[in-house]
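>>> No letters, just coordinates:
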């Protein structure tokens, strides 16, 4: 039986796709994980799926196509409206249910209170799909507030949170940020990974992920034994 999990960010452009690229580069081939972003907005440039694939050089078989794709770089409810379309949460939840017992990393769109429709928030979809969640936050100033708020939103709804992972630029605050969030947020810190100092080729990125991501294997061990958590 597989272990699909949901990657929830503390906001937009916080590092979810970077985290997903690191995870896929390090673990996809060995554990058969696939990447899936069910809702993709802002597809005028390189989509997140295309970015992860380009960064990791993994073949098509490691990627699922989005259920919904919208051109506008905006909240799903607004991006859909711009195209005269409507996102159907029930249809999306049915698609998610089919992946429940597969090894799939499911990247969310924006933060957990982003509206999928004008009366349906992302957090409700996370709750109803009942996937365990990894919260991705920034290493930088402001992350304590943003990450604690996200953890509060999830845990207050009894959504299973596996832990949080910080990504971003290296700075003097990050160790304390991780410690305080873990102490006050009721969820373990699964790791911290800083951005590489320069642009990397796929081969270099794979080496970087092997050396710098999930160095203590907290994340993978948690995914391999989810029943032991919480």
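Perfect, thanks for sending it. Please read these numbers as outputs of a predicted model, since none were measured by experiment.
>>> going forward, measure contacts and count neighbours with C-alpha atoms only.
Noted.
>>> Could you pull out the buried residues of the helix or strand containing residue 145?
Residue 145 is part of helix 143-155, with elements assigned from DSSP states H and E. Neighbour counts using 16 or more other Cα atoms under 10 Å place 143-144, 146-148, 150-151, 154 of helix 143-155 among the buried residues.
>>> ok, second structure coming up, stack it against the first:
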């Protein structure tokens, strides 16, 4: 079973859109193990609308929390205890795209971060990064955190308006491939995402390393 994990340097950078495009391009199943915040809906519903995948490919979350906050805080507020055993990767036919919550060091519990969970899984990660100001520092720190836990990194996917220097220097310093840049889309729908993903994202780079 091919598994690709989509994470980001921060929250709200577009990794759900990227995960939808990736899952759609691969015909993969999609899973977000911990969803924190479901008003008006969660990321699973957004991926269902954008990926073009059949409903059976959109897997239910292990934890679906009401509070829009870091998972450790959302779980505390909602009165839920997160158990690592429930976060084991689901077994599916074909590829699986897994989306993390927030950035790589977001805490899931008082003692477990997203990066720790990625290390537990041992599967390759795609790091989604903004193209704009601040992304060099955020990206390289995220990569260091992943490498400190020996998490394999398939590559970096940039999201946003073109910024040639940032898109050049981060992969160079990190020694990682750039998988391309997904622009902001208007309108954003399943058709526009499919076309943009096919045009701008180099999946061959991912599988060469993964």
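That came through, no problem. Treat the numbers as computed from the prediction; the structure is a model and nothing was measured.
>>> before we move on, back to that, distance to residue 111 of the first structure added to the buried residues of helix 143-155 of the first structure, as CSV?
CSV is the format used below for those (distance: Cα to Cα, whole Å):
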residue, distance to residue 111 of the first structure
143, 13
144, 15
146, 10
147, 10
148, 13
150, 8
151, 11
154, 11
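>>> Looking at those residues, spot the one nearest residue 106 of the first structure.
Using Cα to Cα, residue 154 is the member of the buried residues of helix 143-155 of the first structure that lies nearest residue 106 of the first structure, at 16.2 Å.
>>> The second structure: which residue goes with that closest one?
When the two structures are superposed using TM-score structural alignment, residue 154 of the first structure falls opposite residue 146 in the second structure.
>>> got the contact list for that match?
Shown in contact with residue 146 of the second structure (Cα atoms under 8 Å, 6 or more residues apart in numbering): 104, 115, 152-153.
>>> what's the answer for residue 194 of the second structure, then?
When the contact criterion is Cα under 8 Å, 6+ apart, the partners of residue 194 of the second structure are 21, 24-25, 51.
>>> Tell me where the first structure has helices.
With DSSP state H applied, the first structure shows helices at 16-31, 48-56, 76-82, 89-97, 122-129, 143-155, 174-185, 202-212, 218-224, listed in chain order.
>>> nearest to residue 10 of the first structure, of those?
Shortest separation from residue 10 of the first structure across these is recorded for helix 143-155, at 5.7 Å, computed as Cα to Cα.
>>> For that closest one, what is the distance to the chain centroid?
Chain-centre distance of helix 143-155 of the first structure: 15 Å, with Cα atoms, centre = their mean, to the nearest Å.
>>> so how far is residue 6 of the first structure from residue 99 of the first structure?
Note on residue 99 of the first structure: its distance to residue 6 of the first structure, by Cα to Cα, to the nearest Å, is 11 Å.
>>> same question but for residue 190 of the first structure, I mixed them up
With Cα to Cα as the criterion, residue 190 of the first structure and residue 6 of the first structure are 15 Å apart.
>>> out of these two, which sits in the more crowded spot?
Looking at residue 190 of the first structure and residue 6 with other Cα atoms under 10 Å, you find the greater number of neighbours at residue 190, namely 25 against 22.
>>> Now do the contacts for whatever residue of the second structure lines up with that one.
Superposed on the second structure with TM-score structural alignment, residue 190 of the first structure falls opposite residue 179. Residue 179 of the second structure makes contact with 155-158, 201-203, 205-206, according to Cα under 8 Å, 6+ apart.
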